[in-house]
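1. my questions concern the predicted model and sequence given below.
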Amino acid sequence: MKRITIYDVAKEADVSLATVSRVINGSEVVREDTRVKVQEAIEKLGYKPNAIAQGLALQKTTTIALIVPEASFFYTGQIINGLIDVAKIYKYNIVLHTATEGIIEMNDIIETIIKSRVDGVVIFNDKLSKNELNTLTRYQVPIVVIGNKMSDDTIGSVYVDYSKLVYDFTTKYLNKGITDIALVEDRKNPAMIKQLFDGISRAFADAGKSFDNYIEIPKDYRSSYLFLQEYFKSHKHELVITYRDSQAMAVLNTAAENNIRIPEDMEVVCILDSKYNAMARPQISGFKIPDYDLGAVAMRVMTKMLHDEDEVIDKEIELSYIYSPRKSTK
C-alpha cells in the first residue's frame, strides 16, 4: 500500500507544500477556507504527519531523552514502562541513553542530547554533578530527575524519600531496644547509600546514640559476597540493612556459611524489593517502591514543564512505599 505523503495532500487540495505545512503546524496565517480544504484532503487521504518533521517546523523534536546508568538498568524496567505509557498519550518519543561509569562520560551524553535538540531530559537517579546539570539548564532544556529530590526553574524531580524510609524503619527497631544495626555499603550506588546512611544516623542521633556499624567493602574485594564471607566469621548484628537484592542474598548465604541463623540470630532487610527477594530462602523482607508510577509521574511533570500549563507546577513530587515483611525478619 502506497504511503501517503505531504505531496499527495498538497496535490489533492491544490495548494503549495508550504501551505499544507502551515495548516499541519497550526499557523494562523492561512485563510479559513484554505485550512478547511487542506484538512479535508488530509482526512480523505488518511495522511498522518511525521512527528519529527512536524517537530522541526515547530523548533521541537517531540522527543524526550532518558538517561539510565548502566549499573541501575536492571531495576528500571517498570520505570521505563510508566514513562513510555504517558509519553504515548502526549505523543512524545523516548530516546534512551545509557551511562557507563568510566567508559561513557556524562559530558559526552549531554553534548549528544543538546545536539539532537530534544525537548526535555529525564534522568534516573542523580548521576549528574551540579555542573553537568547546569550545562543543560544553560540551554533551557527541562529536566526531571527520578530518584532524588531537587528542583529549580528548569529542573523537577519525582522520588521516594529513602532517607525518611530508613529513618522510620530504624526508629521502630531502636524503640524495641534493638541497637546493633548495620548497613552494607553498595559501591555501585553511592548516592543511594548516602541517603540510607544519613537516615540511619539521624535515627540514632534522635535516640541519643551514634551509628557505628557501616560495613564498608574494601576496594581489593571484587564483590560484597567475598568480603562478607570473611566478615561474618567474626561479626554478627541484630539487623543488617542492604540496598539491593543481590547484597541481601550475599548476607543470607555468608551468614549461613558461618552458622548465623536468619532471622533468629540476625535479621536482614533489603530496601529495594524485587521478585528475587520472594524466591530466596528465607524470603527477604523489603520495601515495595512504586517504580511504574515513578516513570509515569516523571513524564507527566515533564509535559507540564514543556507546555507551561497555567496551573502551578509541583516540581518536587514524593511517592510512598509499602513495607513487605517476610521470613528474614522476626
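-> That came through, no problem.

2. drop to CA atoms for contacts and neighbour counts, all remaining ones
-> Will do.

3. those helices in this structure, which residues are they?
-> For the chain, applying DSSP state H gives helices covering 6-13, 17-24, 32-45, 51-57, 77-89, 106-115, 130-138, 162-175, 190-206, 224-231, 245-257, 275-279, 291-307.

4. now the residue most central in space within the chain. Nearest residue, chain neighbours left out?
-> Taking C-alpha atoms, centre = their mean, the centroid of the chain lies closest to Phe124, which sits 3.1 Å from it. With C-alpha to C-alpha, 6 or more residues apart in numbering as the criterion, Phe124 has its nearest non-adjacent residue at 4.7 Å, and that residue is Ile146.

5. show the contacting residues for the one you found.
-> For Ile146, the contacting residues are 122-126, 157-159, 294-295, 298, by C-alpha atoms under 8 Å, 6 or more residues apart in numbering.

6. dump the helices of the chain into TSV; add mean neighbour count as well.
-> As requested, the helices of the chain are exported to TSV (neighbours: other C-alpha atoms under 10 Å):
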stretch	mean neighbour count
helix 6-13	18
helix 17-24	18
helix 32-45	16
helix 51-57	15
helix 77-89	17
helix 106-115	15
helix 130-138	14
helix 162-175	18
helix 190-206	19
helix 224-231	18
helix 245-257	21
helix 275-279	14
helix 291-307	21
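
7. can I get those in CSV with distance to Leu96?
-> What follows is those, written out as CSV (distance: least, C-alpha to C-alpha, whole Å):
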stretch, distance to Leu96
helix 6-13, 29
helix 17-24, 28
helix 32-45, 32
helix 51-57, 17
helix 77-89, 9
helix 106-115, 10
helix 130-138, 17
helix 162-175, 26
helix 190-206, 22
helix 224-231, 30
helix 245-257, 25
helix 275-279, 25
helix 291-307, 13
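
8. Lys327: which of those helices is closest?
-> helix 275-279 (9.2 Å; C-alpha to C-alpha).

9. give me the contacts around the closest one.
-> 245, 283-286, 326.

10. next up, a structure to set beside the first:
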Amino acid sequence: MEKQTITIYDVAREADVSMATVSRVVNGNPNVKPATRKKVLEVIDRLDYRPNAVARGLASKKTTTVGVIIPDVSDIYFASLARGIDDVATMYKYNIILANSDENNQKEVQVLNTLLAKQVDGLIYMGHSISDAIRAEFARSKTPIVLAGSIDPDEQVGSVNIDYVAAVKDATLKLIKNGNEKVAFICGNLEFPINSKYRLRGYKDALNEAGIPYDESLIFETEYSYSAGEALFGKVQAIGATAAVVSDDELAVGVLNAAVDAGVNIPTDFEIVTSNNTKLTEMVRPKMTSISQPLYDMGAVGMRLLTKMMNKEEIDDKTILLPYSIVDRQSTK
C-alpha cells in the first residue's frame, strides 16, 4: 500500500484543533497554549507529518528556496564559498538547491531556467565569467541575483569579491622585489573578464610600478587543471621566467610538481605565488605562497546580500569587496 501524504488537515483532525493552530505550532508562533502545542507536536510526530514547503510557498508567494549555480562542485574553491552560503541560508531559514553548470554556457542557461521554473526566491551565481546569454537571462528575470566570487564588470548585478587587481599586483610585486625580472603570468581563459580586466591588469600595474616592460610571451593562458600546469612548466622555463603568478591552485600544483620533477629548486631557482589559498596549498611540498580570499565570508556575505534583496531592504552598495591577504609559505624566498 502506498504511503498516503499526511496533510495539515489530518493533524488538525487528530489533535482536535483548528488548522490555524497547527500552522502556528509548525511555524513556531508563540500564541499557542503549552498543552495544545504539546498535543499537536505529539500528533505530528505520530503521523510523521512534514509541512509541504511548496504549499507553504504558494500561500506566502515565497518558496523560501535559493538557487545556487556552481561551475564545478568538486572544486575546493567553489565548495568553500558554498559552505558560507549554506550557513547563512540556514540562519535565515532558506533552503538551497545546488546546481552544477560544468562551466558550459549552454548548460548555465538551462540550469538557470530550471531553477527559475522551481520558483526560487533568489539566485547566487558562481562562475568564472558571465556569458551574454546568461546576462540576458539575468536581465529578463525578476528574481534577485547575487554573484559570489564572480565578476560583473558592468556592475549591474550584486557581487561579493576581493579586489583582484590589487591582489595580483601585490603578488607580482612580491616576486619582482625578490629579484625576479621575468615573472610569468599563468591564468585561465583570457576571454573571462576576471582574468583579462582584473588579474592581468594587476600584473601589468606591478610591472609598470617596477619599471619592467610588459612582455606578451610571459603570459600563459590555459585550462584550470593539474595536468595543464604540469604540461606548461617546460614552456615557462624555456622562456627564461624565474617566477610565476598562477590564478588557480590546482594549476599551480601542476606547475610546482613539474618543476620539482625537472630538478628545479623551489624557491631558490623558481618562485610561485598562487591565488585561492585552498587546502591544496598546504598539501604540497614545498607549501605554496598564496593570495588568500575569505572564501567562506564571500559566500556568507553574498547570501546575506541576497536576503536583503529578497526582502526589498535598503542596500548601500551592491558591489562588495572583502579584504584579502598574501600568505607566505615555502614557494617564495
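-> Nice, I can see it. In this text the structure is predicted, and so the values were computed from the model without any measurement.

11. aligned partner of the residue nearest to Phe124 of structure 1 in structure 2?
-> Aligned by TM-score structural alignment, Ile146 of structure 1 pairs with Ala148 of structure 2.

12. distance-wise, check Ser210 of structure 1 relative to Leu174 of structure 1.
-> 12 Å (C-alpha to C-alpha, to the nearest Å).

13. identify the contacts common to these two.
-> Counting by C-alpha under 8 Å, 6+ apart, the shared contacts of Ser210 of structure 1 and Leu174 are Phe204.

14. any idea how far Ile151 of structure 2 is from the counterpart of Gln59 of structure 1 in structure 2?
-> In structure 2, Gln59 of structure 1 lines up with Lys61, judged by TM-score structural alignment. From Lys61 of structure 2 across to Ile151 of structure 2, the span is 31 Å (C-alpha to C-alpha).

15. who's more crowded, those two?
-> Set side by side, Lys61 of structure 2 and Ile151 show more neighbours around Ile151, with 27 against 12, by other C-alpha atoms under 10 Å.

16. wait, the more buried one sits on Ile162?
-> No. Using C-alpha atoms under 8 Å, Ile151 of structure 2 makes no contact with Ile162, being 9.8 Å away.

17. out of the helices of structure 1, which is closest to Ala65 of structure 1?
-> The nearest among these, by C-alpha to C-alpha, is helix 106-115 at 7.0 Å.

18. what's the average distance of that closest one to structure 2?
-> Superposed on structure 2, helix 106-115 of structure 1 shows a mean distance to its aligned partners of 1.5 Å (mean C-alpha distance after the TM-score superposition for structure 1).

19. what range in structure 2 does that helix sit on?
-> Counting by TM-score structural alignment, helix 106-115 of structure 1 falls onto residues 108-117 of structure 2.

20. list the contacts of that stretch.
-> Contacts for stretch 108-117 of structure 2 (C-alpha under 8 Å, 6+ apart): 67, 69, 97, 99-102, 133-134, 137, 143.

21. can you check stretch 298-308 of structure 1 too?
-> Residues outside stretch 298-308 of structure 1 that contact it (C-alpha under 8 Å, 6+ apart): 83, 86-87, 90, 119-120, 122, 142-146, 154, 156-158, 313-315.

22. what does stretch 20-34 of structure 2 give?
-> Identification of contacts with stretch 20-34 of structure 2 by C-alpha under 8 Å, 6+ apart yields 8, 11-12, 37, 40-41, 51.

23. now distance to Ala184 of structure 2 too, for the residues you listed, in JSON lines please.
-> Converted to JSON lines, those look like this (distance: C-alpha to C-alpha, whole Å):
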{"residue": "Ile8", "distance to Ala184 of structure 2": "64"}
{"residue": "Val11", "distance to Ala184 of structure 2": "67"}
{"residue": "Ala12", "distance to Ala184 of structure 2": "69"}
{"residue": "Arg37", "distance to Ala184 of structure 2": "67"}
{"residue": "Val40", "distance to Ala184 of structure 2": "67"}
{"residue": "Leu41", "distance to Ala184 of structure 2": "64"}
{"residue": "Pro51", "distance to Ala184 of structure 2": "57"}
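
24. and the two most separated of the residues you listed?
-> Arg37 and Pro51 (15.8 Å).

25. quick one: map Met283 of structure 2 onto structure 1.
-> Using TM-score structural alignment, Met283 of structure 2 pairs with Met279 in structure 1.

26. could you do Gln293 of structure 2 as well?
-> In structure 1, Gln293 of structure 2 lands on Ile289 (TM-score structural alignment).

27. my guess is its match meets Ser320, correct?
-> Yes. The criterion here is C-alpha under 8 Å, and Ile289 of structure 1 meets it with Ser320 at 7.5 Å.
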